[in-house]
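Student: Quick one: sequence and predicted model below, then my questions.
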Amino acid sequence: MYHLVVGDEVFSVQDRTPISRLARTDYGSYSETALIDDADSEPTGSALSKLALSATWTRPKAADAVNRIRKLLNEPQQVSDGDGYNLGRWTISSIEEVKTSLVHNGKAMKTEVSIQFLEKRGASTS
């Protein structure tokens, strides 16, 4: 059973790439409008949703997986969850990699990766 699929990259317990955190932020279609002596909310359309994913590898071969994820930066990616629900298309806005528990040869025994996604709307792929 997998947790999440981003493009062709599968995050699953079997591959030892479990997700430690998945957060999604959606915004309403109203924004605050400042008025003299008051405030109001006006319909402005909803902002793009955000998705944040954290995964932890506890093996020294995590670098290969992280490099595969980096290749997904240049194009919008289809994202699906473990229940088969299509979360839509997303662009990767950032990837942060933190290596800890380094051993004598410099390899990390623990690699944590945080990926920030931004919703992709519209038909264009660019």
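Tutor: Alright, I've got the coordinates.

Student: Please count neighbours and contacts with C-alpha atoms only from this point.
Tutor: OK.

Student: tell me the contacts of Glu97?
Tutor: 66, 111-114 (CA atoms under 8 Å, 6 or more residues apart in numbering).

Student: Just to be sure, which of those residues are found in helices?
Tutor: With DSSP state H as the criterion, helices contain Val66 from among the contacts of Glu97.

Student: okay, now the one to match up with it:
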Amino acid sequence: SYDGGWIEIDLLNELPLPQRTGRKLDSMTLSGRWYHRDGLGGENTLARARDEGKARTLVRGDGTNLGRWYLKSFEVRGSSMIHDGSCVITDITITLSEFPTRERVGI
């Protein structure tokens, strides 16, 4: 999700006035699926990353550095539960938010 950096200010009896304010932080939502017991290990890994509270460098599969991002949230949904209470299929949705560098925010 990319913001253009504009807001609209409502005016009485007029069209809204667009004003450039600077863009919001970018966000990214990734979805995937784990099978068998891999879901539990992956969920624990994400929970540890959340608890560390660190921004991390994100690198795309082709080696492109996408900058620093932090884990904003993640959601886990299990399905096809078997006799021991574990899920055969675990769907995951991860939301990341851009972490601005000092150069970006002008500090």
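Tutor: Yep, that arrived. Please read all numbers here as calculations on a predicted model, not as lab measurements.

Student: care to give me the TM-score?
Tutor: After superposition, the two chains reach a TM-score (TM-score structural alignment, normalised by the length of structure 2) of 0.85; 99 aligned residues with a CA RMSD of 1.1 Å.

Student: Going by neighbour count, which of the contacts of Glu97 of structure 1 are buried?
Tutor: 66, 111-114 (16 or more other CA atoms under 10 Å).

Student: May I see the residues you listed arranged in a markdown table, with distance to Glu9 of structure 1 as well?
Tutor: Shown next, in a markdown table, are these (distance: CA to CA, whole Å):
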| residue | distance to Glu9 of structure 1 |
| --- | --- |
| Val66 | 10 |
| Thr111 | 17 |
| Glu112 | 16 |
| Val113 | 14 |
| Ser114 | 15 |
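
Student: Mind jotting down where the helices sit in structure 1?
Tutor: 62-70.

Student: which one in structure 1 is aligned with Leu58 of structure 2?
Tutor: Matched to structure 1 by TM-score structural alignment, Leu58 of structure 2 sits across from Val79.

Student: Also Leu15 of structure 2?
Tutor: Checking TM-score structural alignment: Leu15 of structure 2 goes with Asp38.

Student: Same question for Leu40 of structure 2.
Tutor: Using TM-score structural alignment, Leu40 of structure 2 pairs with Ala63 in structure 1.

Student: separation between that match and Ser20 of structure 1?
Tutor: 18 Å (CA to CA, to the nearest Å).

Student: which one of those two has more residues nearby?
Tutor: Ala63 (16 against 12; other CA atoms under 10 Å).

Student: how many neighbours does the residue lying closest to the match of Leu58 of structure 2 once chain neighbours are set aside have?
Tutor: Closest residue to Val79 of structure 1 apart from its sequence neighbours, by CA to CA, 6 or more residues apart in numbering: Val6 at 4.7 Å. Neighbourhood size, Val6 of structure 1 [other CA under 10 Å]: 19.
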